[in-house]
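Asker: fold the following.
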Amino acid sequence: MGETRGQHVGESINRDAGALLDELLASLLDDFEHWFQRGEELLQACPEEVMPSEERQRMEERLQDGKKAIAATRSLVAASTQPMAVSMEVMNPWHGLVTEVWALAAKLGSTRSSQAPS
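Answerer: Presented below is the predicted three-dimensional model:
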């Protein structure tokens, strides 16, 4: 009888841990998706003197690839009957791309503030 109760408690803990993992992963993927979208918006407003057009094109392609990877990851998670995690090896390029978006935002911000009338 004690084993059955312990088994139910263990299953409940595993279910709770799985739900927490799913929530954390969904939130993380939402963040990546947000920054990839923001990067595309920044590129549209980016002047040539901040980033040359060829470089903007390459970054836009990487942002689109990142969004596709996020969509594929969401599909895999949805299709799985078990909680899933994403390895750091997979996420490292995404994180690097988000860092590039932040750097672009900073460049655009400093360009705008230097052009502001005094």
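Asker: going forward, measure contacts and count neighbours with C-alpha atoms only.
Answerer: OK.
Asker: what comes into contact with stretch 53-66?
Answerer: Residues from elsewhere that reach stretch 53-66, judged by CA atoms under 8 Å, 6 or more residues apart in numbering: 36-37, 39-40, 43, 94, 97.
Asker: what are the buried residues along it?
Answerer: 56, 59-60, 62-64, 66 (16 or more other CA atoms under 10 Å).
Asker: tell me the one among the residues you listed nearest to Thr111.
Answerer: Arg56 (16.4 Å; CA to CA).
Asker: any idea how far Glu48 is from that closest one?
Answerer: 9 Å (CA to CA, to the nearest Å).
Asker: okay, now Arg74: neighbour count?
Answerer: For Arg74, the neighbour count with other CA atoms under 10 Å is 15.
Asker: next, the second sequence, to be compared with the first:
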Amino acid sequence: MPDSHPNPSELLETVLEPLLEDFQYWFTRAQTLLQSERITLLSLEEQEKLLERVKKSQQEVSTAQLLFKTLGKQAGIDTNVLVPWHQLVAECWQVSRRWRAYKKDKG
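Answerer: All right, here's what the predicted structure looks like:
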């Protein structure tokens, strides 16, 4: 019976590559929202700081994707790097959810 466990390289390609793509997707959506609308639930300073954090994280993810591809999909990313990205995505989801609810109530 063949070994059903993927080798580390396959695991990285199967899990890490789509994860990085997901981060880029959600950061792009957050950036679009934060640049296109004035989120009155946040102070202007809070909105600007959140946008800057999103842009910085997008650059970090882009760098990680480039390194991953350049190294033949053989390099992983420490969870200490992934966790803040995940937390930022969750924060952006919350802002977006609250903003949609606010606009719906006002609409």
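Asker: what TM-score do we get after superposing?
Answerer: With the length set by TM-score structural alignment, normalised by the length of the second structure, the two chains reach a TM-score of 0.84; 104 aligned residues with a CA RMSD of 2.1 Å.
Asker: returning to what we had before: now, among the buried residues of stretch 53-66 of the first structure, which is nearest to Arg15 of the first structure?
Answerer: Nearest to Arg15 of the first structure out of the buried residues of stretch 53-66 of the first structure is Gly66 (CA to CA; 30.0 Å).
Asker: any idea which element the closest one lies in?
Answerer: helix 53-79 (DSSP states H and E).
Asker: what residues in the second structure pair up with that helix?
Answerer: Per TM-score structural alignment, the counterpart of helix 53-79 of the first structure in the second structure is residues 44-70.
Asker: would you tell me which helix is longest in the first structure?
Answerer: For the first structure, the longest helix by residue count, based on DSSP state H, is helix 2-44.
Asker: and the angle for it with helix 53-79?
Answerer: Helix 2-44 of the first structure runs at 160 degrees relative to helix 53-79, counting by axes from the mean of the first three to the mean of the last three CA atoms, to 10 degrees.
Asker: now do helix 2-44 of the first structure: which elements does it pack against?
Answerer: Packing partners of helix 2-44 of the first structure (3 or more CA pairs under 8 Å, 6 or more residues apart in numbering; DSSP states H and E): helix 53-79, helix 88-115.
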